[in-house]
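> any chance you can model this:
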Amino acid sequence: FWLKPLQESLPNPAKMVVKGLKKKVVVKGKKQMLKFTIDCQQPADDNIIEAKDFEKFLTNRIKVDGKTGNLGDRVAVTREKAAKISVSAEAPFSKRYLKYLSKKYLKMQQLRDFLRVVAPNKTSYELRYFNINEDNDED
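Purely as a prediction, here's the structure:
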């Protein structure tokens, strides 16, 4: 009995319209492409690593939507020069993932104790030898 005036004062929820609410329109434009490079020049010069094998490894192992061998047109793995591998991918792709796969490849080739993966700049990695300085002067 005392709720009746309150219900009459409230507007009908079906007739309520929120001002300024518009539907979001997704604009499909150019997708952002990321380009990363892995430089394996030093080990390739010493015939420790074959760049084409490394490229094939990356092509087979990179996952897209949780599936390997599913690169499609979203990810492209190419070899530039003799020992530079370039990976071009659409936006949600991690540079760290390339480091992970590079280390996995080195472990598979049993080179993990001799080579390391270093980032000289924001968009590339480099395979370098560990600096082993054996000082025999400490007697």
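> switch to C-alpha atoms for all contacts and neighbour counts from now on
Fine.
> wait, V75 sits on P92?
No - using C-alpha atoms under 8 Å, V75 makes no contact with P92, being 10.6 Å away.
> to compare with the earlier structure, here is another sequence to fold:
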Amino acid sequence: MAPVKSTSAASAIKKTKVIVDCSAPANDKIFDVAAFEKYLHDRIKVDGRTNNLGEAIKITRSDNKISIVANIAFSKRYIKYLTKKFLKKNQIRDWLRVISTDKQTFELRYFNIANDEEEADEE
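The predicted structure is shown next:
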């Protein structure tokens, strides 16, 4: 058998970048992007502890988009979970939903309530 080459731990962990696009609700002034950025800073856990971001995770805000760049193993689903918790805490979860637009981007969109009202009127 041929010898198996082992990969180092540093090369096995990829940089993960997740973008949360809050443009629609922020333009309507029902969503505070700065408060959401602070919420992520306070709530993201590294090694099981909050306020332990250090060099492992960088959170930046540009206009109405928040970028999270992780140098450690990091789940995109965890950002979706924290986003939903923030929406629920601010009582806007009933109007907004978190949708993945591509492999590294989430977008906050409104529910399509207008279509539901039209169908209810027809009945």
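> of V75 and P92 of the first structure, which one has the most company?
Ranked by neighbour count (other C-alpha atoms under 10 Å), V75 of the first structure and P92 place V75 first, with 21 against 9.
> now whichever residue in the second structure pairs up with the more buried one: closest residue in space that isn't a chain neighbour?
Correspondence of V75 of the first structure to the second structure, assessed by TM-score structural alignment: I57. Distances taken as C-alpha to C-alpha, 6 or more residues apart in numbering place A70 nearest to I57 of the second structure, at 4.4 Å, with adjacent residues excluded.
> which residue is nearest the middle of the second structure?
I79 (3.6 Å; C-alpha atoms, centre = their mean).
> that one matches what in the first structure?
Per TM-score structural alignment, I79 of the second structure is aligned with L98.
> would you say that match is within a helix?
Yes - with DSSP: H, G, I helix; E, B strand; the rest coil as the criterion, L98 of the first structure is located in a helix.
> isn't the match of V75 of the first structure right next to N71, touching?
Yes - between I57 of the second structure and N71 there is a contact under C-alpha under 8 Å: 6.3 Å.
> map T59 of the first structure onto the second structure.
Under TM-score structural alignment, T59 of the first structure pairs with H41 in the second structure.
> and the helix or strand hosting its match, what's buried?
Under the criterion of DSSP states H and E, H41 of the second structure resides in helix 33-43. Neighbour counts over helix 33-43 of the second structure (16 or more other C-alpha atoms under 10 Å) mark 33, 36-37, 40-41 as buried.
> same check on stretch 105-113 of the first structure?
105-106, 111-112.
> between those, which is nearest N47 of the first structure?
Among these, L111 lies closest to N47 of the first structure (C-alpha to C-alpha), at 12.4 Å.
> can you tell me what the closest one aligns to in the second structure?
Checking TM-score structural alignment: L111 of the first structure goes with I92.
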